[in-house]
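Q: got a structure for you, letters missing:
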């Protein structure tokens, strides 16, 4: 939901953050507690993994390397957003997408470096948003990345039955 909300703000050319939305997100995060925050972090890493898996599949269909295709432009974008990505978090976010792009779990990759820091929260969310936006541009559909996830969740629910 949070990623979809961020994407809609991008596509609506809304350059000002919506104070009501920011308050709602802050209240939601505060209501989660430590276990809920961990689940939210795991979910964000799972989204990044799923987005990179889709990108890897698309790259392989065109004989391209997903790392070569995604990482340079992602790093360049992070550098252009210094309020969101401080220089010290860029290597972490880059490592995260490389891990996901090579089929490794971002959650397990990150676990070897200890718990997430407060400084990494916004960059982690922004990384997921940037990957989703890239997928939407490739698909020429502003809702494609969201549908990709909702379809996967629907299939997962059907497989459990």
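A: Yep, that arrived. Values in this document were obtained by computation on a predicted structure and should not be read as measured data.
Q: From now on I want contacts and neighbour counts done on CA atoms only, so please keep to that.
A: Fine.
Q: and stretch 29-49, which residues are buried?
A: 41, 44, 45, 46, 47, 48, 49 (16 or more other C-alpha atoms under 10 Å).
Q: Which two among those residues are spaced furthest apart?
A: 41 and 49 (12.4 Å; C-alpha to C-alpha).
Q: ok, structure two:
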């Protein structure tokens, strides 16, 4: 039985732009001379403003696609070791989000946890979220942080600072060729 939240019904969005934002955040934390939060936020705001009409929606859908792809990779990786992705990933990411009160309001954490569970069980994060209404401005930073935290988790698991973004970039390249 098909779910209305089946990924085949979801818009992919601007995965390239979402990946660029995740990669930018990863590089900022791995960099020896990281940008300040104000500099990073100004660049992000400038980038979002450049997207034009509908661009932000495409970016949000792209971020959800990236989250879905990361969770699917993590699900397969954890299952290879007899572990459940929900049990091992969601609590760690929720704990990380709770340590980021300036970027992630407590009210957004349950939504992001639900988004992770949806993606980890094979549902489209964007369609899962849309059944509860439109995205709010207060969910934009948490959504970005969720994608970033998943990428960082994957990079730590693989001991490769570029694995997560490279994996998505390669998938995009294959999709473009096909």
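A: Arrived safely. These numbers were taken from a predicted model, which means no experiment stands behind them.
Q: TM between them?
A: After superposition, the two chains reach a TM-score of 0.93 (TM-score structural alignment, normalised by the length of the first structure), with 158 aligned residues with a C-alpha RMSD of 1.3 Å.
Q: So which of the buried residues of stretch 29-49 of the first structure sit within helices?
A: Within the buried residues of stretch 29-49 of the first structure, residues falling in helices by DSSP state H are 41, 44, 45, 46, 47, 48, 49.
Q: quick one: which helix or strand includes the residue sitting nearest the centre point of the first structure?
A: Among the residues of the first structure, the one closest to the centroid is residue 128, at 1.2 Å (C-alpha atoms, centre = their mean). Assessed by DSSP states H and E, residue 128 of the first structure sits inside helix 121-139.
Q: Might one say that the residue nearest to the centre of the first structure is in contact with residue 3?
A: Yes - applying C-alpha atoms under 8 Å as the test, residue 128 of the first structure and residue 3 come out as touching, 7.1 Å apart.
Q: Which parts of the first structure are helices?
A: For the first structure, the helices defined by DSSP H cover 2-11, 19-61, 66-79, 90-101, 106-111, 121-139, 144-160.
Q: What separation is there between residue 134 of the first structure and residue 22 of the first structure?
A: 24 Å (C-alpha to C-alpha, to the nearest Å).
Q: Could you check which of the two has the larger neighbour count?
A: Each of residue 134 of the first structure and residue 22 has its neighbours counted (other C-alpha atoms under 10 Å); residue 134 has more, 18 against 11.
Q: Aligned counterpart of the more buried one in the second structure, please.
A: Counting by TM-score structural alignment, residue 134 of the first structure corresponds to residue 153 in the second structure.
Q: now swap in residue 6 of the first structure and tell me
A: Under TM-score structural alignment, residue 6 of the first structure pairs with residue 25 in the second structure.
Q: In contact with its match, which residues?
A: The contact partners of residue 25 of the second structure, by C-alpha atoms under 8 Å, 6 or more residues apart in numbering, come to residue 148.
Q: Quick check: residue 103 of the second structure vs residue 87 of the second structure, distance?
A: 24 Å.
Q: All good on my end, thank you.
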